[in-house]
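1. here you go, sequence then predicted model.
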Amino acid sequence: MLGIFKEKLVNAPKELNSPASLNSSNNKPKLSHEILHNFMSNNSSNAFCMNFGHDALLAYSPLNQPSIHQRLFSGVDNIYCVFLGSLHNLSMLNKQYGLSKGTNEAMFIIEAYRTLRDRGPYPADQVLKELEGSFGFVIYDNKDGTVFVASGSNGQIGLYWGIAADGSVVVSENLELIKASCAKSFAPFPTGCMFHSEHGLLSFEHPTKKMKAMPRIDSEGVMCGANFNVDSQSRNPMMPRVGSEANWATWG
């Protein structure tokens, strides 16, 4: 999976961008089209890409061999989702949302996102806490031009994010692709967290706490992006409920 989103769409944490990326002579960050070329050339012939103008793209390649973790892609009403992993309680969730039994995880995530975007009755952190299993997903809402990323709390699905040469945010589960694409400007996407392109990073496990950036130092002693952890000494306002403008699409 690969998502690339231009800087004007995504307000990424500034700590992701390492000055060492520009100073390295061996490994410099790549431009978006170079990253996409690498992804497509290194994956199976059934990999595909969707471009949304010049601002966003999603690329996807199905698994070539059986795995307990799925890769799924779905698009409904101009909302697109790449989902990695599996939800143990999908049947219950589909019933709760009034969806058919054949609805897979990616389709469910889109429906849940759309419900919450359109002033659903639950805050986003509560919805994500109800997802039982291993998951990581990226949503691009082409109607609103927004990006939503989340990673499950058990850490079994690892996502990574970084900054490309043109300032775009790159998201993938492929660590080697992220390293080659973003040089020193990358980090693991924090587990138990969700990110919205306009309003930033939030822990859905601890929604009342702020996130704190901790510098990452690589084996060469160079600063390499940042890890993001929950700041136990901080406090965020509670996420507003139904009737508020704040939800998956517009919390803040």
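-> That came through, no problem. Numbers count the residues shown, from 1 in each chain.
2. alpha carbons only for contacts and neighbour counts from here, please
-> Noted.
3. and residue 75, how many neighbours?
-> 15 (other Cα atoms under 10 Å).
4. check contacts around it.
-> Counting by Cα atoms under 8 Å, 6 or more residues apart in numbering, residue 75 touches 81, 107, 110.
5. did I read that right, it in a strand?
-> Yes. Secondary structure assignment (DSSP: H, G, I helix; E, B strand; the rest coil) places residue 75 inside a strand.
6. as JSON lines, the contacts of residue 75 with distance to residue 177 would be great.
-> Converted to JSON lines, the contacts of residue 75 look like this (distance: Cα to Cα, whole Å):
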{"residue": "81", "distance to residue 177": "20"}
{"residue": "107", "distance to residue 177": "26"}
{"residue": "110", "distance to residue 177": "26"}
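7. those residues in strands, which ones?
-> residue 81 (DSSP state E).
8. now flag whichever of the contacts of residue 75 is closest to residue 168.
-> For the contacts of residue 75, the closest approach to residue 168 (Cα to Cα) belongs to residue 81, at 18.8 Å.
9. let's bring in a second model and compare:
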Amino acid sequence: MCGIIGAFELKQPASSLRSQVLEMSKRIRHRGPDWSGIFTGEKALLAHERLAIVDPKSGSQPLYSPDGKVVLAVNGEIYNHHELRNSLPDYEFSTQSDSEVVLALYLAKGPSFVDELNGIFGFALYDSRDDSFFVARDHMGIIPLYYGEDEQGQLFVASELKSLEGFCTTIEQFPPGHYLYSKTGKAPQRWY
């Protein structure tokens, strides 16, 4: 069990939201006592609270693409990550983490890769190359994920409801088997 926080569609500099995202992340620290990480870009923030199960030495998150332009935070487990790794011979994996395969698949195939995942997961990915984001939840909804907006219309995602309380004016459960890709709209879309 880990925990993630994401902040997208920012109406103010990400640096001014950093302390808020850290507070949101602190509310779910019990989900991942082994590591806390945060990415603060120009237009997005991602935070991760890690419980080290797979690759405890080098699987810290958020994870970054080799060029540092795509960032990922995952809560869950990708059961078929070995097979998926083998299908991506051109990608240089930097960890043994099952989560890194999500990043590699996105870089190779774009958001359609989600059909290939077998596992339980909730993740948030930010692509600074085109200021897009991609959020998804496993088809059974085993891994919790919530999303909400604040008064300015900034979008937040979190592993637990309590991370969003007091910061968002609207909060909803992210539906199982859905994804949200910023290039195709603001509402989660069914993929499974």
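-> All right, it came through fine. What you see is a predicted model, and the numbers here were worked out from it, not measured in a lab.
10. once they're superposed, what TM-score comes out?
-> For this chain pair, the superposition-based TM-score is 0.76 by TM-score structural alignment, normalised by the length of structure 2; 171 aligned residues with a Cα RMSD of 2.8 Å.
11. report the buried members of the contacts of residue 75 of structure 1.
-> Neighbour counting by 16 or more other Cα atoms under 10 Å classes 81, 107, 110 among the contacts of residue 75 of structure 1 as buried.
12. those helices in the stretch 1-150 of structure 1, which residues are they?
-> Secondary structure of the stretch 1-150 of structure 1 (DSSP state H, counting those that start in this stretch): helices at 20-23, 32-41, 90-96, 105-117, 124-129.
13. show me what counts as buried in the first one.
-> Translated: helix 20-23 of structure 1. 20, 21.
14. where in structure 2 does it fall?
-> Using TM-score structural alignment, helix 20-23 of structure 1 corresponds to no residues of structure 2.
15. repeat that for stretch 225-236 of structure 1.
-> Under TM-score structural alignment, there's no match for stretch 225-236 of structure 1.
16. repeat that for stretch 156-165 of structure 1.
-> With TM-score structural alignment as the criterion, stretch 156-165 of structure 1 aligns to 142-151.
17. ok, now how distant is the residue lying closest to residue 163 of structure 1 once chain neighbours are set aside from residue 61 of structure 1?
-> Counting by Cα to Cα, 6 or more residues apart in numbering, residue 163 of structure 1 lies nearest to residue 169, which is 4.9 Å off, once chain neighbours are set aside. Relative to residue 61 of structure 1, residue 169 of structure 1 is positioned 20 Å away (criterion: Cα to Cα, to the nearest Å).
18. what do you get for residue 177 of structure 1?
-> From residue 177 of structure 1 to residue 61 of structure 1 the distance is 14 Å (Cα to Cα).
19. from the contacts of residue 75 of structure 1, pick the one nearest residue 212 of structure 1.
-> Using Cα to Cα, the contacts of residue 75 of structure 1 come closest to residue 212 of structure 1 at residue 81, 27.5 Å.
20. what's the counterpart of the closest one in structure 2?
-> So, by TM-score structural alignment, residue 81 of structure 1 is matched to residue 72.
21. also residue 141 of structure 1?
-> Residue 141 of structure 1 maps onto residue 127 in structure 2, by TM-score structural alignment.
22. and its match, what does it touch?
-> Going by Cα under 8 Å, 6+ apart, residue 127 of structure 2 touches 69, 70, 71, 133.
23. please pick the buried ones from these.
-> The buried subset of the contacts of residue 127 of structure 2 - by 16+ other Cα under 10 Å - is 70, 71, 133.
24. good, we can wrap up now.
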